[in-house]
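[1] sequence and predicted structure, then a few things I'm wondering about:
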Amino acid sequence: MQSSTYAIALGSNRRGRHGGPVAEVRAAIAALDGVVATSPIIGSAPLGPSIRRFANAAVLLESALTPPQMLARLKAIERSFGRRRGARWGARVIDLDIVLWSGGMWSTAGLTVPHIAFRERGFVLDPLRTIAPDWRDPVAGRTVRQLHARLNKPQPLG
C-alpha cells in the first residue's frame, strides 16, 4: 500500500511515567513513527467533568497503515502509556486521535475519519492550523484555517 498522511491530535491532562502532561505529549510524539511535522504544545480547558487543564498538540505523519491499522497503533501507544478505558472526558495520561487522513473519509463501526467532532474543538484546530492550515476537510469542504476562523468568530448577541 502507498503511504498516506495522517493528522493526529494528542492530549494529556494527567501525570504519567514521563512526567506532567507536556512531557507525556512529547513522549507520545516520540513514540509515533513517520512524523513529518509537529505543532507547538498548547494549554486548553478540559471538556466535561475533568478539572485538569490539557496539554494538546497535533502531528502530521506518513504511514502505509490503513486507518484501522493506524487506530490500532495509536491505541497500543495509549496502553503503553498506562491509558485505561474510563470515564468519558475524564483525566487521561494520553489521548491520540486520527483527525484527518489524506485518503479522505473512512467510516466503520469503530472509526470515523475525519474525526466526528474536530470542527468544534479549538484544542484540535489551534495546533493543527500551525502545521496543516490548507488541509481541506473532505466533509465540510473548508480548510483547517477556515474551520479555525469560523470557530473563533465572535457571535452576535441577541
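    Looks like it came in fine. Residues are numbered from 1 along each chain as shown.

[2] hey, let's count contacts and neighbours off CA atoms from now on
    Fine.

[3] how about the helices in this protein?
    With DSSP state H as the criterion, the chain has helices at 21-31, 67-80, 122-131, 144-151.

[4] okay, those, which one's buried deepest?
    Across the helices of the chain, the average number of neighbours (mean count of other CA atoms under 10 Å) peaks for helix 122-131, which reaches a mean of 22.

[5] next up, a structure to set beside the first:
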Amino acid sequence: MRQRYLIALGSNVRHHRHGPPERVLVAALDALARRGMAVLIAAPVLRSAAVGPSLRRYANAAALIETGLDPEALLAELKAIERIFGRRSGGQRWTSRVLDLDIVLWSGGPWASADLSVPHPLFRRRHFVLKPAAAIAPDWRDPLTGLTLRQLAARLARPVRA
C-alpha cells in the first residue's frame, strides 16, 4: 500500500559535485525519485539561520512524497541518501551538514520506535520546517494536535506578547 510522507530537507555545506546547499536539495529530490519514491511536490527553498553551534545559514525545503515503504524502511532509505551525499553518523548534533532528511509526517498517523518518532518531535517549533511544509500541504493535520500545518505555521509566526 502506498503512503504519503512529508519530508524536511536541509543543507548548509557545499557539495563537491552538486554545489551550494540549494542545489544539494534539488539533487536530494532527484535521489529520492531514483530510489523509487514519487516526489509529488516540493516547496521553494527557504534560507534560515542555523540551530545549534553551526554558523552557516541553511537551505531548507519540504517535499511531499509517495512510497510503499513503512516509516522504518523509509528512514533507512533517507539515511542511505544522506551517506551518499557525504553525511557521517555520530558526532555533535546540529552541526553543519551536506544533507539532512527528516520524516515529519506520514499518512498512516503517529509512529514510534526506538529509532523514529512520527510526527517529528520538534517540527511544531521549527519555522524552517513549518513554512515550507505549509506551502505544499497547508491542510495536512498534525495527528497529535489536530491543527493543520497552516495553523501551526501561523501560530509560530505570531509575535510573542509580554
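    Here it is on my side, so go on. Computed from a predicted model, the values in this text were never measured in an experiment.

[6] overlay the chains and give the TM-score.
    After superposition, the two chains reach a TM-score (TM-score structural alignment, normalised by the length of the first structure) of 0.97; 156 aligned residues with a CA RMSD of 0.6 Å.

[7] one step back: as a markdown table, the helices of the first structure with distance to residue 103 of the first structure would be great.
    Below are these laid out as a markdown table (distance: least, CA to CA, whole Å):
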| stretch | distance to residue 103 of the first structure |
| --- | --- |
| helix 21-31 | 22 |
| helix 67-80 | 9 |
| helix 122-131 | 18 |
| helix 144-151 | 16 |
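
[8] now for the ones you listed, which one comes closest to residue 93 of the first structure?
    Residue 93 of the first structure sits nearest to helix 21-31 of all the helices of the first structure, at 6.9 Å, using CA to CA.

[9] got a list of contacts for that closest one?
    Contacts with helix 21-31 of the first structure, where a contact means CA atoms under 8 Å, 6 or more residues apart in numbering, come from 10-18, 35, 41, 54-57, 59, 77, 93-94.

[10] are any of these buried, and which?
    10-16, 35, 41, 54-57, 59, 77, 93-94 (16 or more other CA atoms under 10 Å).

[11] list the ones among the residues you listed that fall in strands.
    Among these, DSSP state E puts 10-12, 35, 54-57, 59 in strands.

[12] now those residues as CSV including distance to residue 72 of the first structure?
    Output for these, formatted as CSV (distance: CA to CA, whole Å):
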residue, distance to residue 72 of the first structure
10, 15
11, 17
12, 19
35, 17
54, 23
55, 23
56, 21
57, 20
59, 17
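
[13] which pair in those residues spans the largest distance?
    35 and 54 (21.7 Å).

[14] map residue 78 of the first structure across to the second structure for me.
    Superposed on the second structure with TM-score structural alignment, residue 78 of the first structure falls opposite residue 82.

[15] and that match, how far from residue 104 of the second structure?
    Distance, residue 82 of the second structure to residue 104 of the second structure, by CA to CA, to the nearest Å: 16 Å.

[16] contacting residues around whatever residue of the second structure lines up with residue 36 of the first structure?
    Residue pairing (TM-score structural alignment): residue 36 of the first structure is matched to residue 40 of the second structure. Contacts for residue 40 of the second structure (CA under 8 Å, 6+ apart) come out as 63-66.

[17] nearest residue to the middle of the first structure?
    Among the residues of the first structure, the one closest to the centroid is residue 9, at 1.3 Å (CA atoms, centre = their mean).

[18] correct me, but it touches residue 61?
    No. Residue 9 of the first structure is beyond contact range of residue 61, at 11.1 Å (criterion: CA atoms under 8 Å).

[19] any idea how far residue 89 of the second structure lies from residue 114 of the second structure?
    Residue 89 of the second structure sits 16 Å away from residue 114 of the second structure, going by CA to CA.

[20] list the contacts of the equivalent of residue 63 of the first structure over in the second structure.
    Residue correspondence to the second structure (TM-score structural alignment): residue 63 of the first structure is matched to residue 67. Neighbouring residues of residue 67 of the second structure by CA under 8 Å, 6+ apart: 2-4, 36-38.

[21] fine, thanks again, bye for now.
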